[in-house]
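Structure for this input, please:
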Amino acid sequence: MSRSARSAFLLAGLLASAGVAHFVSPKQFDATVPTSLPGSPRAWTKASGVAELALAAGLALPATRRASARATALFFAGVFPANVKMAYDWRSRPPRQKAIAYGRLPLQIPLILWARSVGRPDGDR
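Next up is the predicted model:
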């Protein structure tokens, strides 16, 4: 297996794990849904879980990897407001929880770059 395929599978695994977590433990995700979004937080939690599972499947298949990688990068950028909301909401929590919430913010950048790299043809690396 090539290095790029391994990277795609690792990212797919991360997304699949997160997608499953949206259904196994939805309350924690409901709390991060910005109130400015229409509809219920649970609907957004389920929709994002489905999106993560679909993106994971797309990354795992070579035929859809490139398009799925682009969509994954956009998804990571799109969920950034939820991470900002979580950091704001957790500003008064104990230091460890605050560090987790604030640590998620810059993490979006390497995730976006990772998704973009997975979508490049092997020859472009």
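
hey, let's count contacts and neighbours off CA atoms from now on
OK.

list the contacts for residue 112?
72-74, 76-77 (CA atoms under 8 Å, 6 or more residues apart in numbering).

which SS class is it?
Reducing the assignment to helix, strand or coil with DSSP: H, G, I helix; E, B strand; the rest coil, the entry for residue 112 is helix.

From residue 72, how far out is it?
Noted for residue 112: a distance of 8 Å to residue 72, by CA to CA, to the nearest Å.

quick check, nearest of the contacts of residue 112 to residue 5?
For residue 5, the nearest member of the contacts of residue 112 is residue 72. The distance, counting by CA to CA, is 15.6 Å.

next up, for comparison:
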Amino acid sequence: MRVRTIARITLAVLYALAGVAHLTRPAGFVAITPDWVPAPALVVALTGVAELAGAIGLMIQPLRRAAGVGLALYALCVWPANINHALNDIALGGVHLSWWYHGPRLVLQPIIIWWALWAGAVIDWPFRRR
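Just a heads-up that it's a prediction; the model follows:
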């Protein structure tokens, strides 16, 4: 199995799990949503649906590129929630997470954006097609 295929399947599974979590346990996601986002519970539910749709789309050849772009844009759009969570030290389930958690999470967001674009065959960078 090619590396890109493994990366695509892995990303699809991770986004599917995240989508289910957004839909079945939304409280933590609502808690980290910035105040300027209207209707946070609805937005969290819609993000769950978007994650599931993106995960499915990655696995369907005609939808793969659109799903890659959509998941990359999704990861960019939810980055403010991750920043809000870190900067405001929002406890989830009574637990305050340290910068050992937040720092890597924030730094990895651009990699997740790249991963979606690469797994969706939108870009080849930094690899070259043969």
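
residues contacting residue 106 of the second structure?
For residue 106 of the second structure, the contacting residues are 79, 82-83, by CA under 8 Å, 6+ apart.

Among those residues, which lie within helices?
Members of the contacts of residue 106 of the second structure lying in helices (criterion: DSSP state H): 79, 82-83.

Using TSV, please lay out the residues you listed together with distance to residue 128 of the second structure and neighbour count.
Output for these, formatted as TSV (distance: CA to CA, whole Å; neighbours: other CA atoms under 10 Å):
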residue	distance to residue 128 of the second structure	neighbour count
79	29	16
82	32	18
83	33	18
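
Just put those in a markdown table and tack on distance to residue 50 of the second structure.
Supplementary listing: these in a markdown table, determined by distance: CA to CA, whole Å:
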| residue | distance to residue 50 of the second structure |
| --- | --- |
| 79 | 15 |
| 82 | 17 |
| 83 | 20 |
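
Just the element for residue 53 of the first structure, please.
Following DSSP states H and E, one finds residue 53 of the first structure within helix 41-60.

and that helix, which residues are buried?
For helix 41-60 of the first structure, burial by neighbour count (16 or more other CA atoms under 10 Å) applies to 41-42, 44-46, 48-60.

What number of residues are in the vicinity of residue 32 of the second structure?
Counted with other CA atoms under 10 Å, residues neighbouring residue 32 of the second structure total 21.

same check, this time on residue 35 of the first structure
The local packing count at residue 35 of the first structure equals 12, with neighbours defined by other CA under 10 Å.

Which secondary structure state is assigned to it?
Assigned by three-state DSSP, the conformation of residue 35 of the first structure is coil.

Show me the contacts of residue 112 of the first structure that map onto helices.
With DSSP H as the criterion, helices contain 72-74, 76-77 from among the contacts of residue 112 of the first structure.

and which of those is nearest to residue 22 of the first structure?
Using CA to CA, the shortest approach to residue 22 of the first structure within these belongs to residue 76, at 15.2 Å.

Please report the distance of the closest one from residue 3 of the first structure.
When CA to CA is the yardstick, residue 76 of the first structure and residue 3 of the first structure sit 22 Å from each other.
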